[in-house]
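J.: what shape does this take:
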Amino acid sequence: MIDHPLLFAADALATLVFATTGALVASRKELDVFGFMWFAAITGVGGGTLRDLLLDVPVFWIENPFPLALCLGIAVVLHFTAHLVQSRMVLILWLDCFGLGFAAIAGTLKALDQGVAGLVAVIMGVFSGTVGGILRDTLGQEPSIILRREIYVTAAALGASATVLIAAAGESRLAAAATGFALVFALRGAALLRNLTLPGFRSRKGRDYP
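T.: Below is the predicted model:
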């Protein structure tokens, strides 16, 4: 069975990347080492925690504390080395791109393993991919990526949807996950490089009724 190793790898990679972005935000705020740990942990496991609570399954980092230990270890290392990174905001954005892909696919696969409907699996993928970054930006008083006209949630939804459809077509979970991740990364990466956005709502005068 490849399902469990694949899910564990996707969760671990998502945790690793998101925890790094959280610690880098802590460095921008010049926090102490415990502040680094808090940001790394809340970013690294935030999305997966919400996913598991909604799916009513054991929270992944409580069942196996390795992801939490990974967050704390990254936080300590970056507390002493983050100053070596010249453009931390650019690095955060690109690492977040990777984390979004890994977490969205992990959330989708775990939901599928629970036998939920495809639409629910997509939503779980979106939650897994975006919640950690939202918490990081909100707590770090950074402009939340969810409130900017950037292609972010859309990328997670596209990758999660592709994963569900390919798995439903009878292809292997590995093929579904790889395709889903590639779509998330490609769309989000293109948005970063080309400043792509979706059309936003424009306020206009409402209709006058007699």
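
J.: C-alpha only now, for contacts and for neighbours.
T.: Fine.

J.: closest to the centroid, which residue in the protein?
T.: Gly129 (2.7 Å; Cα atoms, centre = their mean).

J.: contacts only, for that one.
T.: Gly47, Gly99, Leu100, Gly101, Phe102, Ala103, Ala104, Gly107, Ala156 (Cα atoms under 8 Å, 6 or more residues apart in numbering).

J.: this one as well, want them side by side:
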Amino acid sequence: MPFSASFIIEILGTISFTVSGVYSALQKRLDILGVLVIAFVTATGGGTIRDVLIGVTPVTWMRDLTLPCVILITTPATIIFRKKVRDYKITLFLFDAIGLGLFTIIGLQKGLSVSLHPAVCVVLGTVTGCFGSVVRDVLLNQIPTLFRTEIYATPSIAGGILYFVLLPVVDKTVVEVICIIFISGIRIIAFTRKWRFPSFL
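T.: Take a look at the predicted model:
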């Protein structure tokens, strides 16, 4: 994997979702193997589904061991420093929001790399950003955040649209930074202000 802006984004996204997965597993009091599995599927789940959808097999983490190594380093580091954290839920939420922004951009880029329509790229970005947490929550026997009334996928979709609006007129790296901040920021603001979609029940 070449050293580039995309590489940095993917590494940061992997770290963010790994930390998110670790704290989710710690809340459920899993053993070390359980924590590692949850961290791994949180960090790779969305990207794996994305790669399968676009026919990139073996999937990215199987072809390049950089991401699995990042997960293997981040997981014990997070466990070691967990006592420094006072509120697992807030830490989990913040890293999940950051990972959402980072991985949405990676999904968009992967779609563009195989010349897909922008609308399809937005879908891939949303899948990449959201579905690692879906797999995590299912394994932890929780209703996935994506399927609850919380605003979760919407920032990813909006950020994907913003990406294609800005791309023709702004430098690509600048667009990536703007969209990552936009997606993560909207997710954080929606959570702190308790913005939710109405429930049917």
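
J.: TM value for the aligned chains?
T.: Laid over one another, the chains give 0.91 as their TM-score (TM-score structural alignment, normalised by the length of the second structure), with 199 aligned residues with a Cα RMSD of 1.8 Å.

J.: rewinding a little: want to throw the contacts of Gly129 of the first structure into a markdown table with secondary structure?
T.: A markdown table is the format used below for the contacts of Gly129 of the first structure (DSSP: H, G, I helix; E, B strand; the rest coil):
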| residue | secondary structure |
| --- | --- |
| Gly47 | helix |
| Gly99 | helix |
| Leu100 | helix |
| Gly101 | helix |
| Phe102 | helix |
| Ala103 | helix |
| Ala104 | helix |
| Gly107 | helix |
| Ala156 | helix |
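
J.: and of those residues, the nearest to Met124 of the first structure?
T.: Gly107 (5.4 Å; Cα to Cα).

J.: residue in the second structure paired with that closest one?
T.: Following TM-score structural alignment, the counterpart assigned to Gly107 of the first structure within the second structure is Gly107.

J.: returning to that earlier point: for the contacts of Gly129 of the first structure, pick the one with the most neighbours.
T.: Comparing the contacts of Gly129 of the first structure by number of neighbours (other Cα atoms under 10 Å), Ala104 comes first, having 38 neighbours.

J.: residues of stretch 62-81 of the second structure that come out buried?
T.: Neighbour-count burial for stretch 62-81 of the second structure flags Leu67, Pro68, Val70, Ile71, Thr74, Thr75, Pro76, Thr78 (criterion: 16 or more other Cα atoms under 10 Å).

J.: and what of stretch 114-129 of the first structure?
T.: For stretch 114-129 of the first structure, by 16+ other Cα under 10 Å, it's Gly118, Ala121, Val122, Ile123, Met124, Gly125, Val126, Phe127, Ser128, Gly129.

J.: the second one sits in which helix or strand?
T.: Translated: Ala121 of the first structure. Taking DSSP states H and E as the definition, Ala121 of the first structure sits inside helix 118-139.

J.: mean distance, that helix to its aligned residues in the second structure?
T.: Compared with the second structure after fitting, helix 118-139 of the first structure has a mean deviation of 0.6 Å; criterion: mean Cα distance after the TM-score superposition for the first structure.

J.: off-centre distance for that helix?
T.: Taking Cα atoms, centre = their mean, to the nearest Å, one finds the center of helix 118-139 of the first structure at 6 Å from the center of the full chain.
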